[in-house]
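Colleague: Sharing a model prediction with you, sequence too.
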Amino acid sequence: MSIAFSKSLSATQTAIPGLIVCDLPVHGDNRGWFKENWHREKMAALGLPDFTPVQNNISFNEKAGTTRGIHAEPWDKFVSVSSGRIFGAWVDLRVGPSFGAVFTAELDSSKAVFIPRGVGNSFQTLEDNTSYVYLVNDHWSAEAQSHYTFLNLADESVAIEWPIPLEEAELSDKDKAHPRMADVCPMAAKQTLVVGADGQLGSALRELYADDAKVEFVGRVDCDLTDDNFYASRNWKGYDTIINAAAFTAVDAAESPDGRTAAWKVNVDAVTKLARVAIENSLTMIHISSDYVFDGTLSEHTEYEQLSPLNVYGQTKAAGDAVVSLIPRHYILRTSWVIGSGNNFVTTMASLAERGISPSVVNDQIGRLTFTQDLAACIQHLVSVTAPYGTYNITNDGDPQSWADIAADVFELVGAGRDCVSGVSTAEYFAGKTSAARPLNSSLDLAKIKAAGFFPAAAKKRLDMYVASLVSSSGMSGRPTTT
């Protein structure tokens, strides 16, 4: 069979998710032929994953009928032939709805196949002296081989129609002994690692992913993100996503010498270590940022505004953003005024109202609350739809309010009067206190996240629901929630 010269480079998705067949341009003359077997820029433009191969292997097969497989490996592969022809057969052996799906194709030097992790790979040579070539994005090791998933070449349920019957083909004893489909343990999907899982957002993510075995949670007691041992002790090839919900958030404490050091250690040094892992292992990293990266002089902040932090905390968050932006697959979620489980501004105001205390609350800082259930749902949405990577603003929706406005809402919701809250300026509130400078306007524009298909609930609605849960659990009087 002669090679088809001068094809156009193209990619075709198959019935197995992620398994892609490529036609390759082969250029020949009287001397022989030449092809670009892998071209990162061109193939990524066609939609192939930029899977960063690290090892190139060649399997030489002397006789037609040599048959190998079916092996599902814990890495991605890009296979082709440099001489001869093969009949390739691929079976999805991953956990999921496509488990057991089969695709077959004949490959010569003008065709290649991208095989995602967990899809079983096998081939049979159709000509003598066939050289089978494959790129992989992890180094082979005996330990890695222990994570293979195997299927018998003769399995009746997938019923692959081998051109040369298996009883006439050349097989290894190991391949003959592989299990039938009924005894195959599917290859588990790569995991998502949530760090900082004990905070407000971490708690919301635990609730959201409570039934998802693919999501692993580590909190402060489980790991130290500033310790190199944490990174060396994990097999990062088993993950595809890191959600960084960890941060040093003590804004005023960050202004002290010790606090400044701690803030930079957690918000920049640890983030740099996470980013290095993400880059080296082609992971997606989701990182939570802050309105404090801005000076608050604009009425509304977009994702494209130049960073201009006023305080040490804001400076460390801005530096962390710059680091994360270097990761090819990243989401930076810029948020403000986060409310979740545990102690926060709303629980404090509700407690004051219950105890009959009338507070003075800042009335010249403007923004929107962000409830962690919406922030967690936004993370899930961006990953599930594979939204374009980059920075997104995410708060709850509705008209911006001052802290004093929100405090008055809380007092009203728990059955106290709005007039129990008095407003003061930021300058008045912090007079005589050691404190960090704060942006006066923290309103974040939500157009980009809405364009990505996520529409956060109104802050007023979420506040009503949140306070209602506090009233229910504490026995406060309260008033009915709005719908």
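Modeller: Yes, it's here.
Colleague: from here on, contacts and neighbour counts on C-alpha atoms
Modeller: Fine.
Colleague: So which residues of the stretch 101-250 of the chain form strands?
Modeller: Taking DSSP state E, counting those that start in this stretch as the test, the strands found in the stretch 101-250 of the chain are 102-107, 111-115, 119-125, 130-136, 149-150, 191-195, 215-218, 239-244.
Colleague: Out of those strands, which is closest to residue 326?
Modeller: Closest approach to residue 326 among the strands of the stretch 101-250 of the chain (Cα to Cα): strand 239-244, 14.9 Å.
Colleague: that older thread, for residue 171, find the nearest of the strands of the stretch 101-250 of the chain.
Modeller: strand 119-125 (9.6 Å).
Colleague: looking just at contacts, which helices and strands does that closest one meet?
Modeller: strand 67-72, strand 86-92 (3 or more Cα pairs under 8 Å, 6 or more residues apart in numbering; DSSP states H and E).
Colleague: what does that strand rub up against?
Modeller: 61, 63-73, 84-94, 115, 149-151, 162, 164 (Cα atoms under 8 Å, 6 or more residues apart in numbering).
Colleague: rerun at 7 Å
Modeller: Here strand 119-125 makes contact (Cα atoms under 7 Å, 6 or more residues apart in numbering) with 64-72, 85-94.
Colleague: Could you do stretch 409-425 as well?
Modeller: Residues contacting stretch 409-425 (Cα under 7 Å, 6+ apart): 346, 349-350, 353, 358-364, 404, 407-408, 467, 471, 476-479.
Colleague: Which among the residues you listed count as buried?
Modeller: 346, 349-350, 353, 358-364, 404, 407-408, 467, 471, 476, 478 (16 or more other Cα atoms under 10 Å).
Colleague: from the residues you listed, which ones fall inside helices?
Modeller: If you go by DSSP state H, these have 346, 349-350, 353, 404, 407-408, 467, 471 in helices.
Colleague: One more to weigh against that first structure:
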Amino acid sequence: MTAFGKSLSFTETAIPGLLLAELPVHGDSRGWFKENWQREKMVAAGLPDFAPVQNNISFNDAVGTTRGIHAEPWDKWVSVATGRIFGAWVDLREGETFGAVFTAEIDPSRAVFVPRGVGNAYQTLEADTAYAYLVNDHWSPDAEYSFLNLADETAAIAWPIPLTDVEISAKDLAHPRLAEVTPIPPKKTLVLGANGQLGRALREAFGDGQRFEYAGREELDLADPDLPSARRWRDYDTIVNAAAYTAVDLAETAEGRADAWAGNVAGVAALARVAAENGITLVHVSSDYVFDGTKDGAYSEADAVRPLGVYGQTKAAGDAIVGTVPRHYIIRTSWVIGEGKNFVRTMASLAERGIDPSVVDDQFGRLTFTADIASAIDHLLATRPPYGIYNVTNDGPAQSWAEIAKKVFEGVGSDADRVSGVSTESYFASATGPVAPRPKNSILDLSKLRSTGFSPRQVDEALAEYLAE
């Protein structure tokens, strides 16, 4: 019997993410009315904003019709338009709650949100029952499914009508027992730019488990017009974009300008579209070059961007695009140091070869080691603070490039006085090619990152460890 006059509410169950909903139903002498799906009200009341794309209805003539147990790689909103069912759900996802069971009677005044990977089954308790479900992906033969036998002894579902007395398909009767079920794996994380400095640090942080995929440009080109179909994107929870065009001086040439806009803007736009359309969290790495460096003090995430050169302009444009993705983290960083060619390695090499360098002393900022960027990204994805921009550098006092060079010389056992300071203008005075303008102040405020519970390493400590390695 449909219950009238309920308030909209959601109750958690023994299966994580599986929610039992009580729905307001309004009735009179003519019948009844309900809002079976109302995004704004339901999200405000606690339902995940799961973005359904398809609505299906299964009509069942007889009492006792039994279907399931099927687990698909998408979320479901299950309800009844007419009639009544006994619903049974079994967690078939990898993890500690694999095999957990929840059952409930569902009539038009109740519904259930079924998260991806939870097996779904029902038995009709009234004739002419119309069972409806919204899903947030289109059916695909390439998707990963799992099934459980309705009579599984471990789940031990207390069906109201014995399975020997009801209508069941031969296919459902042949499904495996729980011990033989292949669990639904969690959604995957894809790291782009996997062969670069940050990409290698992310591989070190995340590891090589099945949850993570790594792709260089050869494996996934963002300029490919077939990008929307290059993966079954609904199987991904997160994309970390560590790929970028970073040749700041070359970007000032005609060819470099085109390449910078193609890589940092057009490619990012294509990726952002994929993320937005598939409910993916997009992590995008940005740069201090989006600022002009004239601020007196550290730049916060709220400061307006004012890029000086082409590279900075393309990074600022990319940030604006990523900011339109509902689930995004923009990691704004500076002076990145990792594996491969970089400033610290160059200074250490000069020290060891007996070369005394002149180094710029009027640009100030902090080094950011790729291991610390990777750790910060891992932290944000694990804790899921509010989406938006987060400054990520190592901590400690701001330093000039010349001061850092002196510390590198000291760190490898050389005399720091061998390093001479020079202005940016003097340093590039003899350059034969185009030179991109650099921000004089690249100091980024870390307060917002610290508020999430992450404490960046002190820059001098990180530099010493890097040199020791």
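Modeller: Ah, there it is. Since this is a predicted model, take the numbers as computed values, not measurements.
Colleague: Report the TM-score for the pair.
Modeller: After superposition, the two chains reach a TM-score (TM-score structural alignment, normalised by the length of structure 2) of 0.97; 466 aligned residues with a Cα RMSD of 1.1 Å.
Colleague: residue boundaries of the helices in the stretch 151-300 of structure 1?
Modeller: Taking DSSP state H, counting those that start in this stretch as the test, the helices found in the stretch 151-300 of structure 1 are 173-176, 200-208, 228-232, 257-264, 270-280.
Colleague: One more: the stretch 1-150 of structure 1?
Modeller: 40-45, 142-145.
Colleague: one step back: so which of the helices and strands packed on strand 119-125 of structure 1 comes closest to residue 313 of structure 1?
Modeller: That would be strand 67-72 among these, by Cα to Cα, at 46.6 Å.
Colleague: name the helices or strands packed onto that closest one?
Modeller: strand 119-125, strand 149-150 (3 or more Cα pairs under 7 Å, 6 or more residues apart in numbering; DSSP states H and E).
Colleague: Output these in JSON lines, with distance to residue 201 of structure 1 appended to each entry.
Modeller: Below are these laid out as JSON lines (distance: least, Cα to Cα, whole Å):
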{"stretch": "strand 119-125", "distance to residue 201 of structure 1": "34"}
{"stretch": "strand 149-150", "distance to residue 201 of structure 1": "36"}
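Colleague: Which one, of these, ends up nearest to residue 380 of structure 1?
Modeller: strand 119-125 (25.0 Å).
Colleague: Could you check the angle the closest one makes with strand 130-136?
Modeller: Orientation of strand 119-125 of structure 1 against strand 130-136 (axes from the mean of the first three to the mean of the last three Cα atoms, to 10 degrees) gives an angle of 160 degrees.
Colleague: Check the mean deviation of strand 119-125 of structure 1 from structure 2.
Modeller: Here the mean offset of strand 119-125 of structure 1 against structure 2 after fitting is 0.6 Å, by mean Cα distance after the TM-score superposition for structure 1.
Colleague: just to revisit the earlier point, for the helices and strands packed on strand 119-125 of structure 1, could you give me a markdown table that also reports mean neighbour count and distance to residue 183 of structure 1?
Modeller: A markdown table is the format used below for these (neighbours: other Cα atoms under 10 Å; distance: least, Cα to Cα, whole Å):
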| stretch | mean neighbour count | distance to residue 183 of structure 1 |
| --- | --- | --- |
| strand 67-72 | 24 | 14 |
| strand 86-92 | 24 | 15 |
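Colleague: Output those as TSV; include the columns distance to residue 142 of structure 1.
Modeller: Below are these laid out as TSV (distance: least, Cα to Cα, whole Å):
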stretch	distance to residue 142 of structure 1
strand 67-72	15
strand 86-92	23
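Colleague: Now which residue in structure 2 aligns to residue 255 of structure 1?
Modeller: Under the alignment (TM-score structural alignment), residue 255 of structure 1 maps onto residue 252 of structure 2.
Colleague: In contact with its match, which residues?
Modeller: Neighbours of residue 252 of structure 2 in contact, by Cα under 7 Å, 6+ apart: 310, 434, 436.
Colleague: Residue in structure 1 paired with the first one?
Modeller: Right, the one you point to is residue 310 of structure 2. Using TM-score structural alignment, residue 310 of structure 2 sits opposite residue 312 in structure 1.
Colleague: Any idea which of the helices and strands packed on strand 119-125 of structure 1 gets closest to residue 180 of structure 1?
Modeller: strand 67-72 (10.7 Å).
Colleague: what angle sits between the closest one and strand 119-125?
Modeller: 170 degrees.
Colleague: Would you map the strands across the stretch 301-450 of structure 2?
Modeller: Under DSSP E, counting those that start in this stretch, the stretch 301-450 of structure 2 gives strands at 328-333, 336-337, 358-360, 364-365, 368-369, 388-391, 399-400, 420-422.
Colleague: Please produce TSV containing those, extended by distance to residue 304 of structure 2.
Modeller: Formatted as TSV, the strands of the stretch 301-450 of structure 2 follow (distance: least, Cα to Cα, whole Å):
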stretch	distance to residue 304 of structure 2
strand 328-333	13
strand 336-337	22
strand 358-360	26
strand 364-365	18
strand 368-369	22
strand 388-391	12
strand 399-400	23
strand 420-422	30
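Colleague: what's the neighbour count on residue 268 of structure 1?
Modeller: 25 (other Cα atoms under 10 Å).
Colleague: For the corresponding residue of structure 2 for it, which residues are in contact?
Modeller: With TM-score structural alignment defining the correspondence, residue 268 of structure 1 maps onto residue 265 in structure 2. Shown in contact with residue 265 of structure 2 (Cα under 7 Å, 6+ apart): 314, 317-318.
Colleague: hmm, 8 Å instead?
Modeller: 314-315, 317-318, 321.
Colleague: Over to residue 327 of structure 2?
Modeller: 276, 279-282, 387.
Colleague: Using the alignment, find which of those residues stay in contact in structure 1.
Modeller: Mapping those onto structure 1 (both residues aligned by TM-score structural alignment, their matches' Cα atoms under 8 Å) leaves 279-282, 387 still in contact.
Colleague: Which one (most neighbours) among those residues?
Modeller: residue 282 (27 neighbours).
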